[in-house]
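Could you look at this predicted model? Sequence included:
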Amino acid sequence: MAPPIRPAGSRLLRRYAGGHRQAVVCFHHAGGGMSAYRGWAQALAARADVVLVQLKGREDRVAEPLTDRLDDLSVELAREICELPYEDVVLVGHSMGAALAWAVADAVWAVYRRRVRVVVSAQAPPPYAGRDLPGVPEVLGGPADGSAGAAAPGPADGLHAETLAADLAWMAREFPALVPRALPVDLHCVLADRDHLVDPAAAAGWAALTTGRFTHRTVDGGHMYLLTDPAPLLALAGAVAGGDRTLQEVCVDQ
């Protein structure tokens, strides 16, 4: 077995470098951190380097509250990503991370005129203005009013109650600022068949936001399938990073 790859980089980006010209940059979900992608660096070692985004307010950054404006954070992430020594970058985001990854792809194009490839998982597309973003009970699978609460999340679930509440409040404040506009990027959309938060029609909304290649697939599981069975998303990220042109392009009703 190959020795584990050790991370390096900034507080915001943790880079697992293996000498590749391609990188997969992973954006975590609300209530969690970069540990949601544990094992990805080793699993993708033959195809790409892995860079994990670690936002404020979680894990080793728990003392730093996440109060950044979305525009500022997106530009900061775009700058740090573009300063990395990669010719090809794939952004992978799950749930909250998917919307943030899309905002970063927008900033990378707007500021640096650079195309990335994007994998969005378990998230509806912008616009978020006027849309009811989920609260803690909805994320945990309980009713909207919280009258019959689900069990409190814990580290074993990859969700931390205080971090989740803070992230959802940040999303409600900042996500309406994300302007939907089509980008010249390849976009891959992944939805779960038992996701109680994201309508299957979300695929059509994502398809409308790219002038590049678009694929869509449905995987088995609920909203947090990334934690229970990451294999489908991991396999897709590896295929995209490896330039697999056999990925089926699909058309969805718009």
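Sure thing, it's come through. No experiment lies behind these values; they were computed from the predicted model shown. Residues are numbered from 1 along each chain as shown.

For the rest of this, base every contact and every neighbour count on C-alpha atoms.
Will do.

Tell me who's in contact with the nearest residue to Arg79 once chain neighbours are set aside.
Nearest residue to Arg79, sequence neighbours excluded (C-alpha to C-alpha, 6 or more residues apart in numbering): Val108, at 7.6 Å. By C-alpha atoms under 8 Å, 6 or more residues apart in numbering, the contact list for Val108 reads 75, 78-79, 82, 114-116.

All the strands of the stretch 151-254 of the chain, residue numbers only.
For the stretch 151-254 of the chain, the strands defined by DSSP state E, counting those that start in this stretch occupy 186-192, 214-219.

report the angle between the axes of the first one and strand 214-219?
With axes from the mean of the first three to the mean of the last three C-alpha atoms, to 10 degrees as the criterion, the two stretches strand 186-192 and strand 214-219 enclose an angle of 20 degrees.

residues near Leu191, how many?
Using other C-alpha atoms under 10 Å, Leu191 is surrounded by 28 other residues.

Might one say that it is in contact with Val219?
Yes: with contact defined as C-alpha atoms under 8 Å, Leu191 reaches Val219; the gap is 6.3 Å.

quick revisit: neighbour-wise, give me the winner out of the contacts of Val108.
Counting by other C-alpha under 10 Å, top hit in those: Ala78 with 23 neighbours.

put this beside the first:
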Amino acid sequence: MGEAAGVASPWIRRFHPSADAPVRLACFPHAGGSASFYFPLSQALAPAVDVITLQYPGRQDRRHEAGIGDLHDLADVLVEELRPWTDLPLVLFGHSMGASLAFEVGRRLEREGITPVALVASGRRAPSRHRDEYVHQRDDEGLVRELKELSGTEPGVLGDEELLRMILPAIRSDYRAAETYKYRPGSDLSCPVHALVGDKDPKVTVDETRSWADHTTGPFELTVFDGGHFFLAPHAAEVNRILADRARAHVRSTAGA
């Protein structure tokens, strides 16, 4: 588990602690995802970047806890959990639902006077670009079909009926949070935003991704990858480089100042 200021939290995972890193990366998993999804990323960036990953309730060691089906409520909780980790400059990175969640956490941090180094939003349309989606209302078979189509869940999990039955409530809760999320106009971000998208993603278009520019007064950058919703896997090296560059840019600017 993650531990900051001497307090362990079930919400935080820190796979490769980097005590001397000058910057920290906080990773927000996709709907149905767990902290371990980002283990390879943490391994790749350590020790230059201290990587922490959020672990939502309802999965893995938290499988007996109820999920939180409202993204705004989840963001409120995560701000409290992440506050002790803001002793270092913080880059926020989220994929799919995690991108919306990272955005909402970033907004809340900025309202407290804590400006993230950057937000890297992956595989998710901009907050103001709403779609009516109802996957969370499907029966279990329909939900599993969605997971198979997006190819973001381990095949071994989808083939294990007992394990699948155990995690489906958490996945449904995540989908409910993602699909019922409504952007609340107000203060957005002032930090740089870098949006990533797969050009064949059925969940988000390049145009919907480009609208992330409307949610920051800082610089905006868009990178389009060849691939679907989980383009992260085949393009892991390039995604890792983008995240490392965001972290290093802050270190360089601080050194220059």
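Looks like it arrived, so ask away. None of the values given here were measured: they were computed from a predicted structure.

Of the strands of the stretch 151-254 of structure 1, flag the one that's most buried.
For those, the largest average neighbour count (mean count of other C-alpha atoms under 10 Å) is found in strand 186-192, namely a mean of 24.

which residues of structure 2 does that strand align to?
Aligning strand 186-192 of structure 1 against structure 2 (TM-score structural alignment) gives residues 192-198.

what distance separates the matching stretch from the middle of the whole chain?
12 Å (C-alpha atoms, centre = their mean, to the nearest Å).

ditto for stretch 50-61 of structure 2
The answer for stretch 50-61 of structure 2 is 11 Å, by C-alpha atoms, centre = their mean.

Kindly report the same for stretch 105-123 of structure 1.
Worked out by C-alpha atoms, centre = their mean, stretch 105-123 of structure 1 lies 11 Å from the chain centre.

What of stretch 115-126 of structure 2?
Taking the mean of its C-alpha atoms, stretch 115-126 of structure 2 sits 8 Å from the chain's own mean (C-alpha atoms, centre = their mean).

Please apply the same query to stretch 154-165 of structure 1.
On C-alpha atoms, centre = their mean, the centre of stretch 154-165 of structure 1 falls 17 Å from that of its chain.

Buried ones in that stretch, by neighbour count?
158-161, 163-165 (16 or more other C-alpha atoms under 10 Å).

Equivalent analysis for stretch 98-117 of structure 2, please.
Going by neighbour count (16+ other C-alpha under 10 Å), the buried part of stretch 98-117 of structure 2 is 98-110, 115-117.

Just the ones in helices from those, please.
98-110 (DSSP state H).

Where do the strands of the stretch 1-150 of structure 1 begin and end?
Under DSSP E, counting those that start in this stretch, the stretch 1-150 of structure 1 gives strands at 8-9, 13-16, 22-27, 49-53, 88-94, 117-121.

With distance to Leu234 of structure 1 added, can I get the contacts of Val108 of structure 1 in JSON lines?
Output for those, formatted as JSON lines (distance: C-alpha to C-alpha, whole Å):
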{"residue": "Val75", "distance to Leu234 of structure 1": "26"}
{"residue": "Ala78", "distance to Leu234 of structure 1": "22"}
{"residue": "Arg79", "distance to Leu234 of structure 1": "25"}
{"residue": "Cys82", "distance to Leu234 of structure 1": "23"}
{"residue": "Arg114", "distance to Leu234 of structure 1": "24"}
{"residue": "Arg115", "distance to Leu234 of structure 1": "21"}
{"residue": "Val116", "distance to Leu234 of structure 1": "18"}
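
contacts for the match of strand 186-192 of structure 1?
Against stretch 192-198 of structure 2 from outside (C-alpha under 8 Å, 6+ apart): 117-124, 204-206, 209-210, 212-213, 216-231.

Take the residues you listed and, keeping just the buried ones, write it as a ChimeraX select command.
Here is the ChimeraX command that selects the buried residues among these (16+ other C-alpha under 10 Å):
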select :117,118,119,120,121,122,123,124,204,205,206,209,210,212,213,216,220,222,223,225,227,228,229,230,231
